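S.K.: Need coordinates for the below:
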Amino acid sequence: MHPKIPSVEIYSVTIQTADVQQTDTIENIEMTIHGSNGKIDKLLLKDHIKSDKQKIFQQGNLDEFEIKNEDIGDIESITIGFDDNEQKFAWLLESVDIKYKETVYHFQAQCWLSSRLGPNFSWITIKPDTYNDNINYKVTVEMGDSQLDANVILCIYGDKDVTKNLPLRTIKDGTRVKFDKDSRLEFHLKDVDVGKIEKINIGHDGKGNEQKWFLKSIEIEKNDEYYM
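M.R.: You can find the predicted model right below:
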């Protein structure tokens, strides 16, 4: 009796790069898909592109990939990112969608990936939205004598966990943010509950023509807690 050969399944992957200025072209993006019955390990995504695009993972791009693999069960998480020992690249990943059979798994990232931010910060592991227990953060930023075009990033550290590198790019009504002189900006973010907030890390990537940056204060509200 011959052993049963596993059937090959198709995983359709769509990756949205955020519509903000990125650094040089990043081609070595890899992804691992973790399932309930196994995993698809460290795929070099450019080898699975569906079209003949010359450049992928560019500002505002929606790139499609097709992966053939045996069934790994329900998708529980993905790990995506790139190696960058020279600290040359930064990539703002908006989201990832994986369609397998009749199910679409949505992974909301909204996160800067860059080894400039620290060891392993060019990689992220994300659970699909149906598994997430994220909470809301209300972040209010008050500026002084500032005029900034760059991309601003916030990371919140707590006694239980740490958030992703969260981009501060749209205020609560959805309009594009401007870090102008004496502005007071309110952001609504979603991420893991870090517990009691112990510290934050905030900065920008130095892009754009205006680099004048004076930060007066930051206020963070989550659940019934207030931090300043």
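
S.K.: make it CA atoms for all contacts and neighbour counts henceforth
M.R.: OK.

S.K.: For the residue nearest to the spatial centre of the chain, which three-state class applies?
M.R.: By C-alpha atoms, centre = their mean, the chain has its centre lying nearest to Cys111, at 2.6 Å. Three-state assignment for Cys111 (DSSP: H, G, I helix; E, B strand; the rest coil): strand.

S.K.: ditto for Thr130
M.R.: Using three-state DSSP, the structure places Thr130 in helix.

S.K.: again with Asp47
M.R.: Once three-state DSSP is applied, Asp47 turns out helix.

S.K.: I'd like the distance between it and Val13.
M.R.: 13 Å (C-alpha to C-alpha, to the nearest Å).

S.K.: Next: Ser95.
M.R.: 11 Å.

S.K.: So the two - more neighbours on which side?
M.R.: Remark: of Ser95 and Val13, Val13 carries more neighbours, 21 against 18, as counted by other C-alpha atoms under 10 Å.

S.K.: in what helix or strand does the more buried one lie?
M.R.: strand 8-17 (DSSP states H and E).

S.K.: Now the second one, please; I'll put the structures next to each other:
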Amino acid sequence: MLVIIEDIGNKCVYQFPVGRWFALDEDDGKIQRDILVGGTEATGIVYNVAVVTGDIRGAGTNSKIHVILHGSKGLKNSGKIFLEGGEFERARTDLFNVEIAALLSPLSRVTIGHDNCGVSSGWFCEKVVVYCPFTGIEQTFPCGKWLDEDEGDGLIERELYEMVSLRQKRLKKNPWSLWIWTSDIKNAGTDATIFFQIYGDKGKSDEMKLDNNSDNFETGQTDKFMIELPDLGNFYKLRIWHEKRNPFAGWHLNKVTLLKTLTKEKYSFNCGRWLDINEEDNEIVRELPAEGSLVTEVMPVIKYRVTVCTGTVSGSGTDANVFVCLIGDQGDTGERVLYNCINTVNKFEKGNADEFFIEAVTLKQVRRVRIGHDGKGGSSGWYLAKVIVREEGQPESEAVEFPCYRYWKQCLQIKSLSLHLPDFEEPSCWSMTGIF
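M.R.: Below is the predicted model:
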């Protein structure tokens, strides 16, 4: 879709390309959008809006609620935004992500109202809370009044002003546009929920789940999301995965692109591979090195051969699902469930030395191993002797050994432990997280 506006007096024509759905059951479920002149790339800033309905009799409403966010000087505003999908029931907090093309935070005021339609149109609004991840400012706008023609002063729209004493300063996060291209080959699409995590030279994000109101990740489809990230520095890798281990959940990912909304910094992550238990190496997780003009060096993808040695004492083996995370001088692999053993059929039996491949963007020197299990199965207790890690193709003399010689009893609450080289301390920046 394209909107064209002609300024007759100044003899100018402005084009606003859209190319997005306006539908409750498509794309991100929005039926209104801010579009900037000339560009198809998203430039919106996301505001998290929480609307609290009061806890008094009859407080809820069936009317359509709208909100207007006003900038700090009152000169700019968001325009009327309809809050689709909210319940607005008694004592309920409805959450919305509002995307507009202007930075208004901190807000001077909020306008909230409804269309007075429906059987029970009157509404008691307790308060509105607005958080702008870009500035890190959370503002509270108390109301505590009816928006009802038959109650109080009869108003169905009100101006709300901030209670400054409740203002909070949270971690600043920047808006990013995320595009995911599913390949245009047979059966490339998936109905699985997709997760991903970003790594930069200043830290890593939280694990994020990608979901919206429509059918994502269909064959040949490009899906777009708005996400928020703290300052992670320059990106160097992305890990993307799903958790469905069944024959119909396979997914062929073409590529991923990240664009910083305000500065247009752009990163590409090329894949062109299956995340499928029945294809290629049967893995459902991929690590992709960052590429683009901002990347000085594209990091290599390495296969690590991980040998897990179960002890030889009585009852050493386990039926539980075992996971491992390799931690090195440059990041970690995330937790990987050890399903695809390359040398044995019955994994983690007494005296076994089970081998697995873990593919990841290079960690450089592997310094630590975190290993554990989920405690499931009739015999989940496990005696782990050691873990051996080396890069595939490197001589065995280059292998790094992590001794354990400990037993996890089924009754213990602790299901994992860390094995590490002497004199290794995890860099503090690895603990930085971003909230999705």
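
S.K.: about what we covered before: report the contact partners of the residue nearest to the centre of structure 1.
M.R.: 92-94, 164-167 (C-alpha atoms under 8 Å, 6 or more residues apart in numbering).

S.K.: So which of those residues is surrounded by the most neighbours?
M.R.: Leu92 (27 neighbours).

S.K.: For that residue, which non-adjacent residue is closest in space?
M.R.: Residue nearest to Leu92 of structure 1 in three dimensions, not counting chain neighbours: Trp112, with 4.3 Å by C-alpha to C-alpha, 6 or more residues apart in numbering.

S.K.: which residues sit in contact with that neighbour?
M.R.: Taking C-alpha under 8 Å, 6+ apart as the test, what Trp112 of structure 1 contacts is 90-93, 122, 153, 164-167.

S.K.: ok, of those residues, which one's closest to Lys99 of structure 1?
M.R.: Checking the contacts of Trp112 of structure 1 against Lys99 of structure 1 by C-alpha to C-alpha gives Leu93 as the nearest, at 18.2 Å.

S.K.: which residues in the stretch 251-400 of structure 2 form helices?
M.R.: Using DSSP state H, counting those that start in this stretch, no helices are found in the stretch 251-400 of structure 2.

S.K.: mind listing the strands for it?
M.R.: With strands called from DSSP state E, counting those that start in this stretch, the stretch 251-400 of structure 2 shows them at 251-260, 266-275, 285-289, 301-310, 322-328, 336-337, 353-361, 366-373, 382-391, 400-408.

S.K.: a markdown table please, covering those and showing distance to Gly203 of structure 2.
M.R.: Shown next, in a markdown table, are the strands of the stretch 251-400 of structure 2 (distance: least, C-alpha to C-alpha, whole Å):
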| stretch | distance to Gly203 of structure 2 |
| --- | --- |
| strand 251-260 | 17 |
| strand 266-275 | 16 |
| strand 285-289 | 15 |
| strand 301-310 | 19 |
| strand 322-328 | 13 |
| strand 336-337 | 20 |
| strand 353-361 | 15 |
| strand 366-373 | 17 |
| strand 382-391 | 24 |
| strand 400-408 | 25 |
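
S.K.: To Leu238 of structure 2, which of these lies closest?
M.R.: strand 285-289 (5.2 Å).

S.K.: Run the angle between the closest one and strand 353-361 for me.
M.R.: 40 degrees (axes from the mean of the first three to the mean of the last three C-alpha atoms, to 10 degrees).

S.K.: Show me what Leu215 of structure 1 aligns to in structure 2.
M.R.: Aligning on TM-score structural alignment places Leu215 of structure 1 opposite Leu384 in structure 2.

S.K.: what's the spacing between the counterpart of Tyr304 of structure 2 in structure 1 and Asn69 of structure 1?
M.R.: In structure 1, the residue matched to Tyr304 of structure 2 (TM-score structural alignment) is Tyr137. Using C-alpha to C-alpha, Tyr137 of structure 1 is found at 38 Å from Asn69 of structure 1.

S.K.: For these two, indicate the residue with more neighbours.
M.R.: Shown here are Tyr137 of structure 1 and Asn69; by other C-alpha under 10 Å, Tyr137 has more neighbours (17 against 14).

S.K.: Enumerate every residue touching that one.
M.R.: 188-191, 220-223.

S.K.: re the thing from before, show me what the strand holding Val13 of structure 1 is packed against.
M.R.: With contacts taken as 3 or more C-alpha pairs under 8 Å, 6 or more residues apart in numbering; DSSP states H and E, strand 8-17 of structure 1 sits against strand 62-70, strand 91-100.

S.K.: quick one, which of the ones you listed is packed in tightest?
M.R.: strand 91-100 (a mean of 21; mean count of other C-alpha atoms under 10 Å).

S.K.: Tell me which helix or strand Leu419 of structure 2 sits in.
M.R.: Assigned by DSSP H and E, Leu419 of structure 2 falls in strand 416-420.
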